[in-house]
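> need a 3D model of the following:
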Amino acid sequence: MRLIAVMVAKPGQQLARAIKSEEGTILLNKGARLTEKLIGRLKGIGVSFIYIQDDQIQLPEIEQVISTETREYTINQLKKDFIDLANEWKKNANHFSSFQLNLEFEDAVRLLIGDIKSKPNALTLLLSATSHDHYIFTHSFNVTVYSIGLAVELNYSERQLLEVGLGALLHDIGKMSTPLEILEKPGKLTKEEFEIVKTHSKIGYDLLRQTKHIPLQVAKCAHQHHERLNGTGYPQGLKEDEIHPYAKIIAIADVFDAVTTNRVYRKKPMLPHEALELLYSGASTLFDLSLVTAFRKTIAVYPIGLMVTLSDNRKGVVFQQNREMSTHPIIKVLYEDGVKLEVPYFIDLMKHLNITIIGTDAFEEQS
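Now for the predicted structure:
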């Protein structure tokens, strides 16, 4: 079993893990043989990466940090309330009259916190290949998972974890006011369209701050998650300590998920290590360096099943994560100097810090 990008999948390959809808319905079973039509369908429903069967690569069972039940419950709550809001916006001539916080939202966040704290594994959402019919639902879920994971790493209290989780879950609620044709536009937005998109932060903030039982700091997450340390963000151009700590966390999770998932306006998604490099390139100017460093500890920088090339020209597959050092997983070595080994062996990169991963093969076409 190995991890590949859907864009390089080939007819005849077999799925090693099932593809599910956001609600948990199985769309393609494990073992399904891919065809051109099925590959096109996977691209069309927003699946970025899949696991395919490979008899030469035997991997241990991969445990998902977030249970299927928690995921389905959270996505369903988002869909129900967000769709109602979108309909209300249209009905009331571009105005939200009110938003009633569902207690189910808090329940969903508590379930996510419980799952993350009970399984101290590196977070990766590439393992759960799911389709989506509106990216906001999946994106809000993913951002919440990454934000809570980072907050746990920072030893936040239970109350703080709940507030960060709610802030992340509702950070894009204002986008229910944004026309779908703009959100799903495949090309670059015009200046006017981008100005419309930017209004979602203020609209979400105004909606949440007048909602009963929503702490002000949760509303600030909707308002400030696009602010940047150097003042180049929006809507207020806040700097440094003017930005709420929760919003700084969600900003990192927001960008990370945005670049690692399929979007209609992007040719291909990034792998986690590439997204992390992007965050580091903006550390101390756009994002808080200490938060980016802590975030690196929480995610699977190199997901299990990913084919990698090492600095000494060996090649293998990521076999197991090292939670203490996510950039240095355990590798099952399959090739040395381009020659396939009859007997593969393991190398723990955390015990060999002079050896690093210098390349990945998820986007390479292979026979």
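
> when you work out contacts or count neighbours from here on, use the C-alpha atoms and nothing else.
Noted.

> tell me where this protein has helices.
Assigned by DSSP state H, the helices in the chain fall at 36-44, 68-91, 103-118, 135-153, 158-169, 180-183, 191-209, 216-224, 245-260, 272-281, 289-298.

> quick one, which of these is nearest to I355?
With C-alpha to C-alpha as the criterion, I355 lies closest to helix 272-281 of the helices of the chain, at 16.2 Å.

> out of the helices of the chain, which one sits most buried?
Sort those by mean neighbour count, taking mean count of other C-alpha atoms under 10 Å, and helix 216-224 sits at the top with a mean of 25.

> which strands or helices does that helix pack on?
For helix 216-224, the packing partners by 3 or more C-alpha pairs under 8 Å, 6 or more residues apart in numbering; DSSP states H and E come out as helix 158-169, helix 191-209, helix 245-260.

> now those in a markdown table, with distance to I4?
A markdown table is the format used below for the helices and strands packed on helix 216-224 (distance: least, C-alpha to C-alpha, whole Å):
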| stretch | distance to I4 |
| --- | --- |
| helix 158-169 | 29 |
| helix 191-209 | 32 |
| helix 245-260 | 13 |
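
> could you also give me the structure for this second sequence? I'd like to compare it with the first:
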Amino acid sequence: MRLIPIDALKPGMVIGKKIYNSDGLVLLSEGVELTDRLIRRLGGLEISYVYIQDALTEDIVVQELLSEETRLKAIQSIRSNFKKLESRPDLGGSFLHLGKSFSGVMEAIMDELSEHEECMVLLTDMNTNDYNLYRHSLNVCLYTTVLGLSFGYSREELRVLSLGALLHDIGKTRISQSLLQRPGRLSLEEFREVQRHTELGYQILKNEPNIPLMAAHCALSHHERLDGSGYPRGLKGPEIHDFAKWVAIADSYDAMTTQRVYKPALLPHHAVEVMYTGSGTLYEQRFLEVFRDRVAIYPPGITVKLHTGESGVVSKVHPHVPHRPVVRVLTDAEGVPLTAPYELDLSKTLAVMIAGIGQANVD
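Prediction:
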């Protein structure tokens, strides 16, 4: 299968990978043939990219970080618990259900990701409609867990880190959803209201006996930055706990690569470039290096253009050198389709570079 932008879809194309709605439910299954009506429907959902089936790339498989069953259970658990908080008029009382409700979900997530020694940060929402708090919380949890596994944290450390990542934005349940989803620039007063989600999240979590205090600090400090430019306390460098630094990286990456009402999604390689401009000033450099080495900046199925002028589709990503994937070359330097496409392993052919993202021309 290959990944193509929504504006390149044509009637007769066949969906290659399930498309989900904001609640994690399937909108369109793989194998569905697109019609003009379905393409217009997808456009209305503000989906950026779609995986389609294609004869030249039919054997290219896009790995999922989680099984569909675990993903759906996680989304439903997050949605159910966050909805309970949204319906509470104040923060009085206890939220004992939180730790108990998420314990099974966290164990399932850690077990599935731990089974894959070469697990990578793979884009999860290229074929999912607009930003959603529940899905964003799960994505940040998945990305952070992958990074924590790669960094070598113990099972207990990983459990705390992953739970902190899952609940990092729980304070947004106390902020007006219309304000969170408002397109365009917020006023200073509105922006300060949105910023309150860090402190509100900390207040929700800090006294819960089933929630580690460090998970509450992830909610409080995931918008702090090394140079002190973050919020809510303007902490610097070593004043910020490492767990919050990990969550900051995962949170920023998912925000950049997810379609929002006020901005289009960035492709992974572009998002990583943007994040690297903040290396050592916004984000911890040694953590960002782990992230760089674990993120598939050119996801399987995406069309790339080589510096030789040839173009093709990424067919495989190497876990240890994700920026040097295997490319199935489909056209020559003049853009003429090859009669015999071939695989080019950029981890071995070091003289060839990816020049950019190409046009996904599918007949």
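
> among the helices and strands packed on helix 216-224 of the first structure, which comes closest to L85 of the first structure?
Closest approach to L85 of the first structure among these (C-alpha to C-alpha): helix 191-209, 10.4 Å.

> as TSV, the helices of the first structure with distance to P235 of the first structure would be great.
Putting the helices of the first structure into TSV (distance: least, C-alpha to C-alpha, whole Å) gives the following:
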stretch	distance to P235 of the first structure
helix 36-44	33
helix 68-91	21
helix 103-118	26
helix 135-153	20
helix 158-169	17
helix 180-183	18
helix 191-209	7
helix 216-224	7
helix 245-260	13
helix 272-281	21
helix 289-298	22
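
> okay, now P186 of the first structure: neighbour count?
When neighbours are defined as other C-alpha atoms under 10 Å, P186 of the first structure has 13 of them.

> residue contacts, whichever residue in the second structure pairs up with it?
Here P186 of the first structure is matched to P183 in the second structure, going by TM-score structural alignment. Counting by C-alpha atoms under 8 Å, 6 or more residues apart in numbering, P183 of the second structure touches 261-262.

> residues contacting stretch 247-259 of the second structure, please?
Surrounding stretch 247-259 of the second structure, the residues in contact under the criterion C-alpha under 8 Å, 6+ apart are 46-48, 123, 125-126, 129-131, 136, 139-140, 143-144, 164-165, 168, 218, 222-224, 264-268, 271-272, 275, 283, 288, 291.

> select, out of the helices of the first structure, the one closest to E342 of the first structure.
Here helix 272-281 is closest among these (C-alpha to C-alpha), at 29.7 Å.

> what's the closest one aligned against in the second structure?
Across the second structure, the stretch matching helix 272-281 of the first structure (TM-score structural alignment) is residues 268-277.

> now swap in stretch 239-249 of the first structure and tell me
Under TM-score structural alignment, the match for stretch 239-249 of the first structure is residues 236-246.

> now swap in stretch 293-301 of the first structure and tell me
Mapped onto the second structure using TM-score structural alignment, stretch 293-301 of the first structure covers residues 289-297.

> residues contacting the matching stretch, please?
Contact with stretch 289-297 of the second structure is made by 119-123, 147, 150-151, 249, 267-269, 272, 317, 319-323, as judged by C-alpha under 8 Å, 6+ apart.

> not counting its own residues, what contacts the longest strand seen in the first structure?
As assigned by DSSP state E, the longest strand anywhere in the first structure is strand 339-348. Under the criterion C-alpha under 8 Å, 6+ apart, residues 328-335 lie in contact with strand 339-348 of the first structure.

> next one: stretch 141-155 of the second structure
Outside stretch 141-155 of the second structure, the residues that touch it by C-alpha under 8 Å, 6+ apart are 65, 109-110, 113-114, 119-121, 158, 161-166, 246-247, 250, 290-291, 294.

> at 7 Å instead, please
Outside of stretch 141-155 of the second structure, the residues that reach it under the criterion C-alpha atoms under 7 Å, 6 or more residues apart in numbering are 113, 119-121, 158, 162, 165-166, 246-247, 250, 290-291.

> pick out the most distant pair among the residues you listed.
L166 and V290 (19.9 Å).

> where's the most centrally placed residue in the first structure relative to L103 of the first structure, distance?
With distances taken as C-alpha atoms, centre = their mean, the residue of the first structure nearest its centroid is D257 (3.5 Å). D257 of the first structure sits 26 Å away from L103 of the first structure, going by C-alpha to C-alpha, to the nearest Å.

> what sits against W246 of the second structure?
By C-alpha under 7 Å, 6+ apart, the residues touching W246 of the second structure are 144, 287.

> T138 of the first structure matches what in the second structure?
Per TM-score structural alignment, the equivalent position to T138 of the first structure in the second structure is R135.

> so which of the helices and strands packed on helix 216-224 of the first structure gets nearest L34 of the first structure?
helix 245-260 (23.1 Å).

> by how much does the closest one deviate from the second structure on average?
In the superposition with the second structure, the average deviation recorded for helix 245-260 of the first structure is 0.3 Å (mean C-alpha distance after the TM-score superposition for the first structure).

> that helix versus helix 272-281: what angle between them?
Helix 245-260 of the first structure and helix 272-281 are oriented at 130 degrees to each other (axes from the mean of the first three to the mean of the last three C-alpha atoms, to 10 degrees).

> distance of the corresponding residue of the first structure for V329 of the second structure from I357 of the first structure?
Correspondence of V329 of the second structure to the first structure, assessed by TM-score structural alignment: V333. Plainly put, V333 of the first structure is 12 Å away from I357 of the first structure if you go by C-alpha to C-alpha.
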